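Engineer: This is the structure alone, sequence omitted:
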């Protein structure tokens, strides 16, 4: 694994290995995939303003997230059906997070169950990503199982009344390979995704399963059935972030679902400053995922107010090329790049001053000035 020295190299290797249906499923975005590309290039438009000769003596990446200690501010986002990438799938990914002392998030539509992941990585900080089903008993059961298995938070996905149009999946008539199942379910809910008459088998699977009528009242219902903190995942607007907090969420995950839901939405790094400002008086944590591929990307998100950054596809690429070792290599590339960035930029993580000069794209002009200096003290 040491031969890979960047996340990009791991990605290229993984894409050369994966079968076409799985490869296209993991890497594709919604419709024209404009936001998919912008998720990355938006980071590239941000400029770091280094401070020189500040006397760097240490660089400590440790922080606390929802009261739990993590060794670096990079965790693993939920991604579905990971056994398409590697036979151990989510188990290997969770073990990697455990070894690197960071957070692993398990998808509702995983190919390893809540209980299997808990057994494989008992000491990992584990979050459970939740979709709310029309059948509330299905949802309740998932939440209670996660709490019983020692998961530390529920990441409620709020941007998915239905899955977006992903043309590669439609073209491929994507289905889960027949030797795999959605392990958190029994019966038809675990196997229905293995076949499709037309279009994406995943979209056909969730049709009539997800509750499109959800409002923020459902957060109050969730809080009535669990003591776990609830994270609103999929927020791109300040007003929605406030509604989530006022409904009872403990944190906000700024996310556009890997640009897989609706093309043309803001990138997550563009949306982050508005959301951080909107919830400032509530003293809650804000996280980000989407388009993060380098340690400098992580640095920029932290500078704009994110407490933690999560990566989904990079974890899949690491899983594909090397199982647990591949995911750990991916995390350690981020760790090294972030350490170098922090020291060369001239700041101590968390305690010192960070300055960024932002050149924001036109979509953001209506909400902010085109050039902004940010300072975090």
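Structural biologist: That came through fine. Everything numeric in this text was worked out from a predicted model, so none of it was measured.

Engineer: drop to CA atoms for contacts and neighbour counts, all remaining ones
Structural biologist: OK.

Engineer: Okay, buried residues for the biggest helix by length in the chain please.
Structural biologist: Secondary structure of the chain read by DSSP state H shows that its longest helix is helix 313-345. Under the neighbour-count criterion of 16 or more other C-alpha atoms under 10 Å, helix 313-345 has 313-335, 337-339, 341-343, 345 buried.

Engineer: Second structure for comparison follows:
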């Protein structure tokens, strides 16, 4: 028994101070986004609101999805080393990338068929990026025109991702249009010679455009808003595809050219007046060669695990590439980023910049433009908090001493050569 404690009836005035009720949020979109604290939370909302085929196209990867799982695990398998007695009363998250400032050390990666995820599509992504002061990248397989993206982000930085198509003039024409529209950077993508085996899409019968089948109708019943948006908004248009009707893999295989080479890169460099990045780099040797031929930078990427399964993990490759190419060459990284701490770790280990793809699309599917804003807000908050807890005030203070990459997948020792008879 407790003794010596005096009890009394609570005073009405004191009760009133405790009974502070929040004003109810009547906007359903704002209400559901307000509950999201992480990118994983946005993913859960996106899955609930998006038909299975469209969600799985975004969420899935190639074959056994090992590359994607390993890339995400690599970011989890890090250890931070915070400094002590190193006050960081304010944190500057801005950086310079390709000759201009970005308010945050990440931009929005190119994503194809984006309006299939949510009808606002690239317009929402470009508008949110412009408002946040970060770059937006439009895909060759985007569902909004180059000119409409510029209109949605007239004062921000727009980048264009380019595939070299079988019909070269299609690619050249898109590059010229992007340059005329004021896009400042071209992202030349080299890892999509043919389509990867995206098995979720095959199992779902996912096609472009979506087809109404018994399965899709049943799946749509609890998600009528998606079909209402799809059927009552302008028809999907693809700047690079003259015809549609098939799986994503079939469309890619019909459009892409597995014979692209450094000669194609030379042609594009002559054609493009701005900065050029090469995206899809997965070896140290290729990184050095691209630096030596004079491109402006590279993106270490395995295409979000959507092409070659068991491909190298870009985050693991990063320190080796940085050491090989030196400090003055722009190196970016993508694939697997789901937290602002992932971005801080990448910068600490040598990345000049990072790109987010699925994280952006989860926000888009969860709530359109507001959902993309929420993605950026979540990542910004996580970046600022991680930097402050590490005791750094700016991105330039981050270094390899702040991060250890823990080993889970360790290469076996080289085996002696074996003569086969």
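Structural biologist: Happy to help now that I have it. In this text the structure is predicted, and so the values were computed from the model without any measurement.

Engineer: Can you calculate the TM-score here?
Structural biologist: The TM-score (TM-score structural alignment, normalised by the length of structure 1) is 0.91; 357 aligned residues with a C-alpha RMSD of 1.7 Å.

Engineer: Residue 36 of structure 1 sits in which helix or strand?
Structural biologist: helix 34-44 (DSSP states H and E).

Engineer: start and end residues in structure 2 for that helix, please.
Structural biologist: Using TM-score structural alignment, helix 34-44 of structure 1 lines up with residues 66-76 of structure 2.

Engineer: what's the answer for stretch 327-334 of structure 1, then?
Structural biologist: Stretch 327-334 of structure 1 maps onto residues 372-379 of structure 2, going by TM-score structural alignment.

Engineer: Outside of that stretch itself, list whatever touches it.
Structural biologist: Here stretch 372-379 of structure 2 makes contact (C-alpha atoms under 8 Å, 6 or more residues apart in numbering) with 33, 37-39, 42, 124-125, 128, 132, 339-340, 359-361, 363-364.

Engineer: the helices in the stretch 1-150 of structure 2, which residues?
Structural biologist: For the stretch 1-150 of structure 2, helices defined by DSSP state H, counting those that start in this stretch occupy the ranges 12-18, 28-34, 39-49, 52-59, 66-76, 121-132, 146-152.

Engineer: The fourth one: average distance to aligned residues in structure 1?
Structural biologist: In other words, helix 52-59 of structure 2. Following superposition, helix 52-59 of structure 2 is found to deviate from structure 1 by 0.9 Å on average (mean C-alpha distance after the TM-score superposition for structure 1).

Engineer: Does anything pack onto that helix? Which helices or strands?
Structural biologist: Contacts defined by 3 or more C-alpha pairs under 8 Å, 6 or more residues apart in numbering; DSSP states H and E place helix 52-59 of structure 2 against helix 199-204, helix 358-390.

Engineer: with structure 2 superposed, average distance for the longest helix of structure 1?
Structural biologist: Compared with structure 2 after fitting, helix 313-345 of structure 1 has a mean deviation of 0.8 Å; criterion: mean C-alpha distance after the TM-score superposition for structure 1.

Engineer: where's whichever residue in structure 2 pairs up with residue 263 of structure 1 relative to residue 30 of structure 2, distance?
Structural biologist: Using TM-score structural alignment, the partner of residue 263 of structure 1 in structure 2 is residue 309. Taking C-alpha to C-alpha, to the nearest Å as the measure, residue 309 of structure 2 falls 37 Å from residue 30 of structure 2.
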